[in-house]
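A.B. asks: here you go, sequence then predicted model.
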Amino acid sequence: MVPRYARLSGAAALALIMAGCASVPERPVAEAPPAAGDAFRAGASAEAVSADWWTGFNDPVLAGLVDASLEASPALRAADFSVAEAEAALRLALLGASPTASSRAGITAARPTGSTADRINVSATGTLAASWEFDAFGRIAALVEAARFDTAASRELRRDIAVTLASETALAYINLRGAEARLEVGRRNAETQMEGLELVRTLVDNGRATQLDLEQAETQYRTTLASLPVYEADREAAISRLAALTAAPASAADPLVQQLAATPGLIPSLSAPLSAGTPEELLRRRPDIRIAEAQIGAALALGDAARADLFPRITLNANLLGLVRNTGVALSDESIGFDFGPAISWAGPDLRGVYAGIDVADARTGRVIANYQSTVLDALADAETALTNLASETRRTTDLEAALASARRAHDLARLRYQEGLDSYLNVLDAQRSLLDAEDRLAVNRAETARRAVRAYRSLGGIWTDEELAAFRAGLG
């Protein structure tokens, strides 16, 4: 008669031989990213992007608001929990490579049927089990690697949220200062137009101006007044947005809202040329690209884990069992037992389900590789467009400043010529309208230039690494 251990050894050997005959599909290949080049066409500085780029505007209020948003934002706290969840999943995956132990105990009381005795049989059992999977084909290692990449992706997503928070806070602040600037321009021009209207009224009373002059002056004055509530609404919307970004209630009683409402300021501008780095650095810095890279790594690792299912799993098991009955003997050699030895399990010989799982993993990998290629191309285009838009808006500033200076001189000349009786008041109205338009266009240009600078920094990736973000937030606390 063949011994039992020999039959088990033969079965295990047969499983291993049949598993060795299973063909392993080739894993997908992650293509290299498109060539990024060594400079941006827009011609920005190739110096490395500063992590705290918002300090380049030299505006303490802006810096304080960004600090407050990174410190108190619920969105960033939610990202912290996502990172903690991924790290816990990684620890769980690492436990798969170490031995595990479990225990179980129970007690029963029974009276046999048909028994005339009053005695109740009581028995207690206990089991202590330990097992360890020998990772012969790399399945557990692949799952751990996938969990590591998932953790990296969650950290990059947190950094992406931080970059978005900083840029959205800066944009809301610029919107606030831009609305204040346009409101100030409108009020100042309304005062000038009101003075002109009063002058025309006096001249009409003295017979030196016509009713048409008066109606035209009144129309322009009222039109300017009608624009002021629009700028006031934009200002209040920006304050409410800043309150939300810094986790403050958008109410008049909030100190932040009171401070912003009580202290109008200038539109911030960069004190030095924007530093863009190189396109190659962009690929290593942008969070969305790094997330896509981590997703490729995780997908490839899960594909390796699916391929490992083509082969048997080898597990070493050990069990200690105890049984105690109410026979008067607490423990004896016969009440304690144990067993130990390897166990082999295999999905074969029908491996159709395993191959289907591999196909699913490979299709997922192909998708994330394609997404990565698309993310890289979109990132390069986004950065180039943002830098080009900033450069074009910056070039407009000089001409708009010259136009404003000319409009002021024309306004003074028109008023002088009207007072001397050389021209009609229509020329004064046209000069006032041109002056208002010139001042408003310059205010819009300055705000838009600052906004485009913020968008450029956001397109370049902003904060460099997760470690840098952690150090910055630690300094806030």
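C.D. replies: Sure thing, it's come through.
A.B. asks: only C-alpha atoms from now on, for both contacts and neighbour counts.
C.D. replies: Will do.
A.B. asks: in the stretch 1-150 of the chain, which spans are strands?
C.D. replies: Assigned by DSSP state E, counting those that start in this stretch, the strands in the stretch 1-150 of the chain fall at 100-110, 121-134.
A.B. asks: need those in a markdown table with distance to residue 332 and mean neighbour count, can you?
C.D. replies: Listed next are the strands of the stretch 1-150 of the chain as a markdown table, based on distance: least, Cα to Cα, whole Å; neighbours: other Cα atoms under 10 Å:
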| stretch | distance to residue 332 | mean neighbour count |
| --- | --- | --- |
| strand 100-110 | 18 | 11 |
| strand 121-134 | 14 | 16 |
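A.B. asks: and here's the other structure:
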Amino acid sequence: MQGGTSAGVQRLRESSQAQPPVFITPEPFGDQTIATLGADFAWEIDLARGSAANARAAGADAEAMLWERRQTEAAVAAQVVRAWLDLARAEQLAHLLRQRLAAMDRMLAIGAKRIAYGAALSADFAPLERLRAETEGELPLLDHAARNAVRRIAVLTGEDPVALAARGLHKGLAQILVTPAALTVHDPRALLRLRPDVQIAEARLIAAFERAGASRAALYPSLSLVARLLWTRRVRCAFRSALQSTGGSSISVRCALASVPPTLPARQPRPSGTGACWSR
């Protein structure tokens, strides 16, 4: 269905030579200002269901765009989870290294007492001192990895990295996160349908089939109903106005230069209950 409006003002001036003036009479063809206001209306009857197919194709395109947005959301959420896992790993490794350093310090304290009493030599504990120095040198790397993970979480979640680090996000994280003893295994087919890229491909396939149906419907004759309403008035003349209306119908036929299959393969309906719980 299509419609439109139009408006215009036209000024006409006829030459006095077109008709000689009569003595002591005004010029019959003076300046004329005509104002027009019109409205058009056209409606094409969807006999072959081409418009309905285009509407379904547009709906499938909108659904594909929705799933593309959800795919971006899932990618951001996955990056946030990965950053959390990297932060937890760095904190747990740093916690284990501190426990090892505490154990080495106790062993070195015992060794210092033995050396003081003459029961051992300093060379006997030199390898342990080197191992402790190497272990202590790994702590700055883990602290840097933890701070980097905090910054990634802040960027992905829209937080201030400095404020998030000052809040103590990683304090006690090694004791909070616990590895689950068992994982729940779901149906692989149901999990596959939860993927946004699969939903995008399915929506685009549906849109392509619907557009093919609309192109096939365009080969059939189409019937259109047209109506026009025009109002004309002469300016400065209160009684010289006219209202005109026209209507009609038209039939158009398109020809194809290539063969078109008589039917299109029907798409399989989606099983209910397998969609992801996404918020619109």
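C.D. replies: Everything's here; your move. What you see is a predicted model, and the numbers here were worked out from it, not measured in a lab.
A.B. asks: can you give me the TM-score here?
C.D. replies: In this superposition the chains share a TM-score of 0.77, using TM-score structural alignment, normalised by the length of structure 2; 261 aligned residues with a Cα RMSD of 3.5 Å.
A.B. asks: returning to what we had before: wait, which of the strands of the stretch 1-150 of structure 1 is closest to residue 201 of structure 1?
C.D. replies: Closest approach to residue 201 of structure 1 among the strands of the stretch 1-150 of structure 1 is made by strand 100-110 (95.4 Å; Cα to Cα).
A.B. asks: so residue 122 of structure 1 versus residue 107 of structure 1, what's the distance?
C.D. replies: 7 Å (Cα to Cα, to the nearest Å).
A.B. asks: any idea which helix or strand comes after the longest helix along structure 2?
C.D. replies: Looking across structure 2 with DSSP state H, the single longest helix is helix 50-116. With elements assigned by DSSP states H and E, the helix or strand that comes after helix 50-116 of structure 2 is helix 126-137.
A.B. asks: tell me the buried residues in that following helix?
C.D. replies: 129, 132, 136 (16 or more other Cα atoms under 10 Å).
A.B. asks: distance to residue 113 of structure 2 for those - can I get that in a markdown table?
C.D. replies: Formatted as a markdown table, the buried residues of helix 126-137 of structure 2 follow (distance: Cα to Cα, whole Å):
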| residue | distance to residue 113 of structure 2 |
| --- | --- |
| 129 | 15 |
| 132 | 18 |
| 136 | 23 |
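A.B. asks: if we can go back for a sec, turn the strands of the stretch 1-150 of structure 1 into a markdown table, columns for distance to residue 69 of structure 1.
C.D. replies: Shown next, in a markdown table, are the strands of the stretch 1-150 of structure 1 (distance: least, Cα to Cα, whole Å):
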| stretch | distance to residue 69 of structure 1 |
| --- | --- |
| strand 100-110 | 44 |
| strand 121-134 | 47 |
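A.B. asks: tell me where the stretch 101-250 of structure 2 has strands.
C.D. replies: 222-234, 241-252.
A.B. asks: of all the ones you listed, which lies closest to residue 103 of structure 2?
C.D. replies: Residue 103 of structure 2 lies closest to strand 222-234 among those, at 88.5 Å (Cα to Cα).
A.B. asks: matching residues in structure 1 for that closest one?
C.D. replies: Under TM-score structural alignment, the match for strand 222-234 of structure 2 in structure 1 covers residues 313-325.
A.B. asks: which residues sit against the matching stretch?
C.D. replies: 121-136, 330-331, 335-346 (Cα atoms under 8 Å, 6 or more residues apart in numbering).
A.B. asks: now that stretch: buried residues?
C.D. replies: 313, 314, 315, 317, 319, 321, 322, 323, 324, 325.
A.B. asks: out of these, which is nearest to residue 177 of structure 1?
C.D. replies: Closest to residue 177 of structure 1, out of all of the buried residues of stretch 313-325 of structure 1 and judged by Cα to Cα, is residue 313, at 65.4 Å.
A.B. asks: distance of the closest residue to residue 161 of structure 1 other than its chain neighbours from residue 434 of structure 1?
C.D. replies: The shortest distance from residue 161 of structure 1 to any non-neighbouring residue, by Cα to Cα, 6 or more residues apart in numbering, is to residue 76 (6.5 Å). Using Cα to Cα, residue 76 of structure 1 is found at 46 Å from residue 434 of structure 1.
A.B. asks: ok, now residue 99 of structure 1?
C.D. replies: Taken as Cα to Cα, the span from residue 99 of structure 1 to residue 434 of structure 1 is 81 Å.
A.B. asks: compare these two and say which is more crowded by neighbours.
C.D. replies: Neighbours of residue 99 of structure 1 and residue 434, each counted by other Cα atoms under 10 Å, are more numerous for residue 434; the result is 19 against 14.
A.B. asks: host element of that one?
C.D. replies: Per DSSP H and E: residue 434 of structure 1 is located in helix 425-459.
A.B. asks: where in structure 2 does that helix fall?
C.D. replies: Going by TM-score structural alignment, helix 425-459 of structure 1 sits over no part of structure 2.
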